[in-house]
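Chemist: Predicted model and sequence below, questions to follow.
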Amino acid sequence: MAPGKVTAGVVGQITRGTTNTNRLRRVDRWIARHPVLRRTPDPLVIDLGYGASGVTAFELEARLRRTRPDVEVRGLEIDPARVERAVAQLAEVRSGRTPFASDAHVSFSRGGFEVPLPDRRRPAVIRAFNVLRQYDEAEVAGAWQRMAARAAPDGILVEGTCDELGRICTWIEVGADALPRTLTLSLRLADLESPLIAAERLPKALIHRNVPGERVHAFLAALESEWVRAAPASTFGPRQRWEAALGALAAADWPVAGRAGGGRSRWRLGEVTVPWSAVAPGA
């Protein structure tokens, strides 16, 4: 089903449902530091397409409440059976028999790209991870538009993908106007052999653009080149090597040190964020 097709009021198609504990930790901690979450008067966050288990919604709430104790996370899934299972998991959380707070501000309901919410509420953040991988690239903009239209006026959509263990993560920040703002790569540095591994987990809008002549290809190639050049810094550890590589990119006028996504303070976490203009398709 295409993003624009509606079945029983729900827009989208059922994902594979792959869910692993701690899989989305990298994007969660990025959202936790985002100014939108910190400043919004209504810290409602959507976990769109959470999969076969509601665990990512519980983890998201647990991480965000450290910044916003009043945060509220609502998990949305197209498959009614997945919603039923997540509601059962919520009952377990409420009983106090899980690692999550029994008073966790989490709820679940059926929904897709239309992001249905009661009382006309509009979320500050919509996180849609590993949702668009099965769609065609031409369908991405329409999906962004539908989801972003439901966000608060200053809210954001965080759309991306990751590997099964959450060691390779990439995501795009999209504004409420449905326009992409930044691309972030977040990699586990401890066993990183090459940052080019991020190429296989790029969001759908970019994964087929990693070819010569495209900006994202040039960015990844430059990052790989500086990573190789920074090999001597690995004597001091992988984090120092990563920071040296990104410092060299910044010196070469790649826009990796800006405030978007936290700038240099995020490098030590294995992250790098660039403006969308640096990687936008159609170079």
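Modeler: Perfect, thanks for sending it.

Chemist: From now on I want contacts and neighbour counts done on CA atoms only, so please keep to that.
Modeler: Will do.

Chemist: residue ranges for the strands of the stretch 1-150 of the chain, please.
Modeler: For the stretch 1-150 of the chain, the strands defined by DSSP state E, counting those that start in this stretch cover 6-7, 10-11, 44-48, 72-77, 106-110, 125-129.

Chemist: So which residues of the stretch 151-283 of the chain form strands?
Modeler: Taking DSSP E, counting those that start in this stretch as the test, the strands found in the stretch 151-283 of the chain are 156-162, 168-175, 180-187, 271-275.

Chemist: Report the distance from the last one to the chain centre.
Modeler: Using C-alpha atoms, centre = their mean, to the nearest Å, the distance from the centre of strand 271-275 to the centre of the chain it belongs to is 13 Å.

Chemist: How about the first one?
Modeler: Taking the mean C-alpha point of strand 156-162 and that of its whole chain, the gap between them comes to 3 Å (C-alpha atoms, centre = their mean).

Chemist: how close does Ala81 get to Gly75?
Modeler: Distance, Ala81 to Gly75, by C-alpha to C-alpha, to the nearest Å: 13 Å.

Chemist: Compare these two and say which one has the larger neighbour count.
Modeler: For Ala81 and Gly75, the more surrounded residue by other C-alpha atoms under 10 Å is Gly75, and the numbers stand at 26 against 12.

Chemist: Please report how far Gly111 lies from Trp30.
Modeler: Applying C-alpha to C-alpha, the value for Gly111 to Trp30 is 25 Å.

Chemist: Neighbour count for these two, which is higher?
Modeler: Between Gly111 and Trp30, counted using other C-alpha under 10 Å, Gly111 has the larger neighbour count: 22 against 16.

Chemist: how about the strands of the stretch 151-283 of the chain in a markdown table, adding distance to Val140 and mean neighbour count?
Modeler: Formatted as a markdown table, these follow (distance: least, C-alpha to C-alpha, whole Å; neighbours: other C-alpha atoms under 10 Å):
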| stretch | distance to Val140 | mean neighbour count |
| --- | --- | --- |
| strand 156-162 | 10 | 27 |
| strand 168-175 | 12 | 25 |
| strand 180-187 | 11 | 22 |
| strand 271-275 | 19 | 24 |
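
Chemist: For Pro281, which of the ones you listed is the nearest?
Modeler: Using C-alpha to C-alpha as the measure, strand 180-187 is the one of the strands of the stretch 151-283 of the chain that comes nearest Pro281, at 11.5 Å.

Chemist: Use this one as the comparison:
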Amino acid sequence: MPSRAPSRPEGTITRGTTHPNRLRRMDRWLAAAHGPALRRSPTPPSAVDLGYGAAPWTAVELLERLRTVRPDVRVHGVEIDPERVAAARAYEREGLAFVQGGFEIPLPLGEAPRGVTLIRAANVLRQYAEGEVAPAWARLCARLAPDGLLIEGTCDEIGRRHVWVALGPEGPRTVTFAARLATLATPSDLAERLPKALIHRNVPGEPVHAFLHDFDRAWATAAPYGALSARQRWVRAVRALSTSWPLTDGPRRWRQGEVTVRWAALAPRGGPG
């Protein structure tokens, strides 16, 4: 890992919109899905909150949530805007630091000797062109430890709807859709939160469009279960979806308002990954 940040960090300053608990659904999934890798790390694992925004809440929350899995985890909030870094340093504590940087992930010398265990880039690439996604993914994945994970995706302003891609050092693995079910009219409402790699591909002929179409159909068929709860309706719809799409999770995650699909099934035709 580099010992110091380059003179010009890689990336562009984002709008910086952030709210407490905005990424709680993503964090909950991370703790469950990546907890074993965090626990296996032979050294204190390093996690990065890339592009945390105008306020440091998401980095603070990431530390608190990951420490329920691995108490010695260290979190770095990385921001390209030096004024945001300076403001965030008032929130530093043992295990939490803020540094200026971008896609190069400029951790200090001695940090993450095996690579970074976790990088979370939420609402960062949405402002970039679709053609810039694959190079950014490759740059970030190159910083991962052998069992590391990159999460890149988008959510709404208060964390009700999320879609994210999970990537390992080799590239994209899965896509996860997550929602506060009480606010969801149809699963295709999540289309507005598709990450940059997919949002322009929600058109006929593309796999993600077919997936959301099938999801809406399964949701409509499961309507009678809505009398029990939105959760029961979601679980029944996802169970029906699992007969034709390669889901990687099961009822325990479905009950959380989530569903995870293999990337290969949704990958854009001729797109990244």
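Modeler: On my side now, so go ahead. Every value quoted in this text rests on a predicted model; they were computed, and no experiment measured them.

Chemist: With distance to Leu196 of structure 1 as new columns, can the strands of the stretch 1-150 of structure 1 be given to me in TSV?
Modeler: What follows is these, written out as TSV (distance: least, C-alpha to C-alpha, whole Å):
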stretch	distance to Leu196 of structure 1
strand 6-7	37
strand 10-11	34
strand 44-48	28
strand 72-77	32
strand 106-110	36
strand 125-129	20
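
Chemist: quick one: contacts for the counterpart of Arg241 of structure 1 in structure 2?
Modeler: Matched to structure 2 by TM-score structural alignment, Arg241 of structure 1 sits across from Arg233. By C-alpha atoms under 8 Å, 6 or more residues apart in numbering, the contact set of Arg233 of structure 2 is 219, 222-226.

Chemist: circling back to that earlier point, now render the strands of the stretch 151-283 of structure 1 as a markdown table, adding distance to Gln134 of structure 1.
Modeler: Formatted as a markdown table, the strands of the stretch 151-283 of structure 1 follow (distance: least, C-alpha to C-alpha, whole Å):
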| stretch | distance to Gln134 of structure 1 |
| --- | --- |
| strand 156-162 | 11 |
| strand 168-175 | 16 |
| strand 180-187 | 20 |
| strand 271-275 | 25 |
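
Chemist: Nearest to Trp254 of structure 1, out of those?
Modeler: Distance to Trp254 of structure 1, taken as C-alpha to C-alpha, is lowest for strand 271-275 among these, at 8.2 Å.

Chemist: got a list of contacts for that closest one?
Modeler: Strand 271-275 of structure 1 has contacts (C-alpha under 8 Å, 6+ apart) with 181-187, 246, 255-258, 260-261, 263, 266.

Chemist: out of the contacts of Arg233 of structure 2, who has the most neighbours?
Modeler: Most surrounded of the contacts of Arg233 of structure 2: other C-alpha under 10 Å gives Trp219, at 25 neighbours.

Chemist: Skipping adjacent residues, who's closest to Asp136 of structure 1 in space?
Modeler: Nearest non-adjacent residue to Asp136 of structure 1, counting by C-alpha to C-alpha, 6 or more residues apart in numbering: Lys204, 7.7 Å away.

Chemist: hang on, I meant Pro43 of structure 1
Modeler: Spatial nearest neighbour of Pro43 of structure 1, chain neighbours left out: Val71 (4.9 Å); criterion: C-alpha to C-alpha, 6+ apart.

Chemist: and that neighbour, what is it in contact with?
Modeler: By C-alpha under 8 Å, 6+ apart, Val71 of structure 1 lies in contact with 42-45, 61, 64-65, 105.

Chemist: Alignment lookup: it to structure 2.
Modeler: For Val71 of structure 1, the residue aligned by TM-score structural alignment is Val73.

Chemist: burial count for the counterpart of Leu117 of structure 1 in structure 2?
Modeler: Aligned by TM-score structural alignment, Leu117 of structure 1 pairs with Leu107 of structure 2. Leu107 of structure 2 has 25 neighbours, counted by other C-alpha under 10 Å.

Chemist: do you know how far Leu107 of structure 2 is from Thr17 of structure 2?
Modeler: Going from Leu107 of structure 2 to Thr17 of structure 2 by C-alpha to C-alpha gives 24 Å.

Chemist: quick check, nearest of the contacts of Val71 of structure 1 to Glu137 of structure 1?
Modeler: Val45 (25.6 Å).

Chemist: The closest one matches what in structure 2?
Modeler: So, by TM-score structural alignment, Val45 of structure 1 is matched to Ala47.

Chemist: same thing with Leu185 of structure 1?
Modeler: In structure 2, Leu185 of structure 1 lines up with Phe177, judged by TM-score structural alignment.

Chemist: contacting residues for that match?
Modeler: 161-164, 190, 258-260.

Chemist: need those in CSV with distance to Arg139 of structure 2, can you?
Modeler: Formatted as CSV, the contacts of Phe177 of structure 2 follow (distance: C-alpha to C-alpha, whole Å):
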residue, distance to Arg139 of structure 2
Arg161, 27
His162, 23
Val163, 21
Trp164, 18
Leu190, 27
Glu258, 28
Val259, 27
Thr260, 24
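
Chemist: For burial, what's the neighbour tally of Arg74 of structure 2?
Modeler: Other residues within reach of Arg74 of structure 2, judged by other C-alpha under 10 Å, total 22.

Chemist: Sorry, slip of the keys, the one I care about is Ala148 of structure 1.
Modeler: Neighbourhood size, Ala148 of structure 1 [other C-alpha under 10 Å]: 28.

Chemist: Find the nearest non-adjacent residue to the alignment partner in structure 2 of it, please.
Modeler: In structure 2, Ala148 of structure 1 lines up with Cys141, judged by TM-score structural alignment. Once flanking residues are discounted, Cys141 of structure 2 sits nearest to Pro169: 4.9 Å by C-alpha to C-alpha, 6+ apart.

Chemist: what residue of structure 1 matches up with that neighbour?
Modeler: Aligned against structure 1 by TM-score structural alignment, Pro169 of structure 2 finds its counterpart in Ala176.

Chemist: residue contacts, that match?
Modeler: 148-157.

Chemist: Next one: it from Val6 of structure 1, what distance?
Modeler: From Ala176 of structure 1 across to Val6 of structure 1, the span is 22 Å (C-alpha to C-alpha).

Chemist: Ok, Ile197 of structure 1 next?
Modeler: Taking C-alpha to C-alpha as the measure, Ile197 of structure 1 falls 36 Å from Val6 of structure 1.

Chemist: What of Ala252 of structure 1?
Modeler: Distance, Ala252 of structure 1 to Val6 of structure 1, by C-alpha to C-alpha: 47 Å.
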